[in-house]
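> quick check, what structure comes out for this input:
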Amino acid sequence: MTPTWHPIPGGVTAPAGFLAAAITAGLKPSGNPDLCLLLAPQGAVCAGSFTTSLVRAACVDLCAERLAASGGRARAVLTNSGQANACTGDRGLIDSLRATAALADRLGLAAEQVLICSTGVIGVPIPMDTLLAGLDPLAEALSREGGEAAATAILTTDLTAKQIALEADLGGRRVRIGGMAKGSGMIHPAMATMLGYLSCDAGVPAPLWQAMVRRAVDRSFNAITVDGDTSTNDTVLAFAAGEPLSPEHLEALEAGLTAVSQHLARAIARDGEGATCLIEVQVEGAADEAGAIAVARTVCGSSLVKCAVHGRDPNWGRIVAAAGRAGVVFDPEAVALWLGEHQLMAAGQPLRFDRSAASAYLRDCAAGTYLGGSGPGGDTVLIRLRLGQGPGSGRAWGCDLSDQYVRINADYTT
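I've put the predicted structure just below:
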């Protein structure tokens, strides 16, 4: 019988042995929490996934280099919010090295076991005197109850904290997976302006854990988009520590890891700057999963589709046009398309549909009140595409595009 993953409280510190803390160090003028720490148990392995941008913050390269050099061994990650510390010249690396070394001293760890992530405005360095002064109270605040505070301290333009924990019985043993993330704008597949942290209290060999995390990221954080922009600091770090699982339970563990990652990814897309609803695109009948995800991503990323959803306009031509430029081969004469429960195309041909009812569906989703049908419901607009009879299926998530997005980003640094 397939194990069932159940939601539990605790977020990233729900798994056994994980501690977190957050403080208001004074890095952000808002006075909100802005410095956090996640500490994994002894013997933890860590897998990372990072931005593909050529313009990367020094902390991204430092994390990647330390994980590669250690074979995926790390114990702690420090996160500052308010300054991306990207495009700051040599100072970016110097400050990242100083911060991790100082924290390692306080935790009794080697500096190489400490990672660092930064988020905020590009081109702004970390106020190091402020950060260093916060390390003692930060380390002293570490606790099993610190997950919620940590999920708040990593936010920038986010409106809500994003965290989750799941639990399942695997072979008579309780296993937990937790996570937290931040992200609201500059979000696009191939990683985006987001940070994600995952924790697991089952032991997995580092190479297997890295492969599991890579697949989970491809099906979650790399399948969301808000505005088509990727960034300089995007990082996902996933820690696993505990008694090893037997091989027959690894598939179930990966399913839980993917579920946690997809929950956080959807929360990022729903919290897109200025968004009023989440868009979920489901693609089936593709030649393979990669092709299905590519089409879903392209539809989610279309500015015209996003604007149509925001305008409550069931303009299905924008959806199929976006699918056609995804770089995936399919037969246009085989396409079927649904908007919620409304079928708009079959066998590549348009169908008669109730335009007013389809528009009302979009309005209800924006209001968070749609309850009918077999789709996600609530505030989620469901677009479903069938490309043919192939075995490939995949999903991606995005949000509508409103005038508030322009206002938020026009005023971001001024």
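> contacts, neighbours, all on C-alpha from now
Noted.
> which residues are in contact with the lengthiest helix in the chain?
Using DSSP state H, we find that the single longest helix of the chain is helix 250-270. For helix 250-270, contacts defined as Cα atoms under 8 Å, 6 or more residues apart in numbering pick out 2-3, 5, 162-166, 170, 177-184, 187, 212-213, 215-217, 219-221, 223-226, 276-278, 397-399.
> contacts for the helix or strand following that helix?
Once the chain leaves helix 250-270, the next helix or strand it forms, by DSSP states H and E, is strand 278-286. With contact meaning Cα under 8 Å, 6+ apart, strand 278-286 is reached by 266, 269-270, 292-293, 295-297, 299-300, 330, 379-400.
> quick one, strands of the stretch 101-250 of the chain?
The residue ranges that make up the strands of the stretch 101-250 of the chain, judged by DSSP state E, counting those that start in this stretch, are 114-121, 162-170, 173-182, 195-200, 235-240.
> picking up where we left off before, which ChimeraX command selects the buried ones in the contacts of strand 278-286?
A single ChimeraX command is used to select the members of the contacts of strand 278-286 judged buried by 16 or more other Cα atoms under 10 Å:
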select :266,269,270,292,293,295,296,297,299,300,330,379,380,381,382,383,384,385,386,387,388,392,393,394,395,396,397,398,399,400
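> out of the contacts of strand 278-286, list just those in strands.
Residues from the contacts of strand 278-286 lying in strands, with DSSP state E as the criterion: 380-386, 392-399.
> the residues you listed: which two are farthest apart?
Maximum pairwise distance in these, criterion Cα to Cα, is 23.8 Å, between 392 and 399.
> do you know how far the residue of the chain most remote from its centre is from residue 343?
Distance from the centre of the chain peaks at residue 352, with 37.7 Å (Cα atoms, centre = their mean). According to Cα to Cα, to the nearest Å, residue 352 and residue 343 sit 9 Å apart.
> what strand or helix carries the residue farthest from the centre of the chain?
Going by DSSP H and E, residue 352 is not in any helix or strand.
> one more sequence to fold, the one below, so I can look at both together:
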Amino acid sequence: MITVKKEHIQILKDGHVTSPNGFSAGGVHCGIRKTKLDFGWIHSNVPATAAGVYTLNAFQAAPLKVTKASIEKEKKIQTIIVNSGNANSCTGEQGYYDALEMQRLTAAKMDVAPCHVAVASTGIIGVPLQMDKMRDAIESMGSVSGTVDDFEHAILTTDTVTKHCAVQMEIDGKVITIGGAAKGSGMIHPNMATMLGFITTDATVEPESLQNALGSVTDKSFNMITVDGDSSTNDMVLILANGNQKNQALTESHPQWPLFVEGLQMVSEELAKQIAGDGEGATKLIEVNVSGAKAEEDARQVAKAVISSNLVKTAIYGADPNWGRIVCAVGYSKQPIDPDKVSVSLGDIVVVKDGLAVNFDQEEGTRYLENRTINISIDLQEGSSEATAWGCDLTYDYVKINASYRT
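A predicted model of the protein is given here:
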């Protein structure tokens, strides 16, 4: 096993889902949304080993069910299609048949097996898809030379920016690339977070190992972000590994497996942070680092409790160094802590030491909280485990955006 160091992995400037060899992407406006691009696709030149993680919401949308069944059947996907503006969720049997038709039409258009097509949707819940527009969009896939930028814009809803990244590393003497794109801005909460995420790689990876890797990094990235405490019906993250670089098949027993997982972790974490930082109405990215926990899961739950607190989020928005809200969230996290050991810092400013207030400069605390990125450090002094969660402040604009979402 190798010792993974950051210098073993190169971050690609402006990297994206088509940075890995053999992937293309595009997007068009089909009319679900008034003027914005609303239909996108990713295509691999060969069937790719696929894995996915999905929302824990009991109301799972039709596209998610179709995609999950396809991946479970053969562990292969070659084409992903995504529409925005309509979630095709809570639409009954018709919604399911519509998702299947989208899969079938795409397969015919792209000359791939129907079970090798993944379908994703995002937008308003409970409204039937306008299938005439979906059919036209799918038909255009063969004649429109779209770009990856078109794809990234086509999957957005209330997002203000596209979200993408990529990294490279050397495995078996081959340059392996991992790229990603995501959408997500509101209804974001741990345990899948409301989002769509798409990750591609030109590595060869065994199916079970790919699923294990995606699950492990999701727990430390996409499941560690929150915007508003809501989780939606369509959330999924998919990864495709097309094997174009012809490395030896990666599994947990491969000596460079940790390097691949670290690269996947970097991509997932960066996408998660971009989502958290683009929360609806957000002005600040908040990072909560919890250390000194007895177990990693304890640290995760404490970090989630703090990042999910509306009182903490509003205090950050108002640049109010009210640390009492932070320790309250730590206290109701239901994790094993000793209040007399807990220490809290805002950036480099220690505000609580061993459960007691520290005399600090309030104006300095306010100035720190006016930054675009805020770091809250919490030391439980109970063990050696740690975890990090990401979120954003809660602003007036969040209410405005969600009060008029349908309009």
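> now the TM-score, please.
With the length set by TM-score structural alignment, normalised by the length of structure 2, the two chains reach a TM-score of 0.95; 396 aligned residues with a Cα RMSD of 1.3 Å.
> looking at the strands of the stretch 101-250 of structure 1, which is nearest to residue 50 of structure 1?
Closest to residue 50 of structure 1 of the strands of the stretch 101-250 of structure 1 is strand 235-240 (Cα to Cα; 4.6 Å).
> what is the closest one packed up against?
Where contact means 3 or more Cα pairs under 8 Å, 6 or more residues apart in numbering; DSSP states H and E, strand 235-240 of structure 1 is packed against strand 45-50, strand 195-200.
> take the ones you listed and write them to TSV, including mean neighbour count.
Output for these, formatted as TSV (neighbours: other Cα atoms under 10 Å):
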stretch	mean neighbour count
strand 45-50	24
strand 195-200	27
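> output the ones you listed in CSV; the columns should cover distance to residue 367 of structure 1.
Formatted as CSV, those follow (distance: least, Cα to Cα, whole Å):
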stretch, distance to residue 367 of structure 1
strand 45-50, 35
strand 195-200, 28
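> of all those, which lies closest to residue 17 of structure 1?
Checking those against residue 17 of structure 1 by Cα to Cα gives strand 195-200 as the closest, at 9.5 Å.
> what's the average distance of the closest one to structure 2?
Strand 195-200 of structure 1, aligned to structure 2 and superposed, deviates on average by 0.3 Å (mean Cα distance after the TM-score superposition for structure 1).
> residue 37 of structure 1: what secondary structure?
Three-state call for residue 37 of structure 1 (DSSP: H, G, I helix; E, B strand; the rest coil): strand.
> what range does stretch 14-25 of structure 1 cover in structure 2?
The alignment of stretch 14-25 of structure 1 onto structure 2 (TM-score structural alignment) covers residues 19-30.
> show me what the matching stretch is in contact with.
Stretch 19-30 of structure 2 has contacts (Cα under 8 Å, 6+ apart) with 17-18, 35-46, 133-134, 136-137, 141, 145-154, 166, 176-179, 200-202, 242, 244-245.
> what about the residue mapped onto residue 118 of structure 2 from structure 1, distance to residue 150 of structure 1?
Here residue 118 of structure 2 is matched to residue 115 in structure 1, going by TM-score structural alignment. Here residue 115 of structure 1 is placed at a distance of 15 Å from residue 150 of structure 1 (Cα to Cα).
> ok, residue 23 of structure 1 next?
Going from residue 23 of structure 1 to residue 150 of structure 1 by Cα to Cα gives 8 Å.
> any shared contact partners between those two?
Common neighbours of residue 23 of structure 1 and residue 150 are listed as residue 36 (criterion: Cα under 8 Å, 6+ apart).
> so which of those two has more stuff around it?
residue 150 (29 against 21; other Cα atoms under 10 Å).
> for the more buried one, what are its contacts?
Residues counted as contacts of residue 150 of structure 1 (Cα under 8 Å, 6+ apart) are 20, 21, 22, 36, 37, 38.
> what range does stretch 183-192 of structure 2 cover in structure 1?
Using TM-score structural alignment, stretch 183-192 of structure 2 pairs with 182-191 in structure 1.
> look at the match of residue 118 of structure 2 and say how many residues are nearby.
29.
> I'd say it and residue 62 touch.
Yes. Counting by Cα atoms under 8 Å, residue 62 is a contact partner of residue 115 of structure 1 at 7.5 Å.
> any idea how far the counterpart of residue 411 of structure 1 in structure 2 lies from residue 15 of structure 2?
In structure 2, residue 411 of structure 1 lines up with residue 404, judged by TM-score structural alignment. Using Cα to Cα, we find residue 404 of structure 2 at a distance of 34 Å from residue 15 of structure 2.
> more neighbours, the two?
Legend: neighbour count by other Cα under 10 Å for residue 404 of structure 2 and residue 15, higher for residue 15 (19 against 8).
> OK, contacts around the more buried one?
Contact partners of residue 15 of structure 2, counting by Cα under 8 Å, 6+ apart, are 164, 165, 166, 167, 179, 180.
> let's see 7 Å
Shown in contact with residue 15 of structure 2 (Cα atoms under 7 Å, 6 or more residues apart in numbering): 164, 165, 166, 179.
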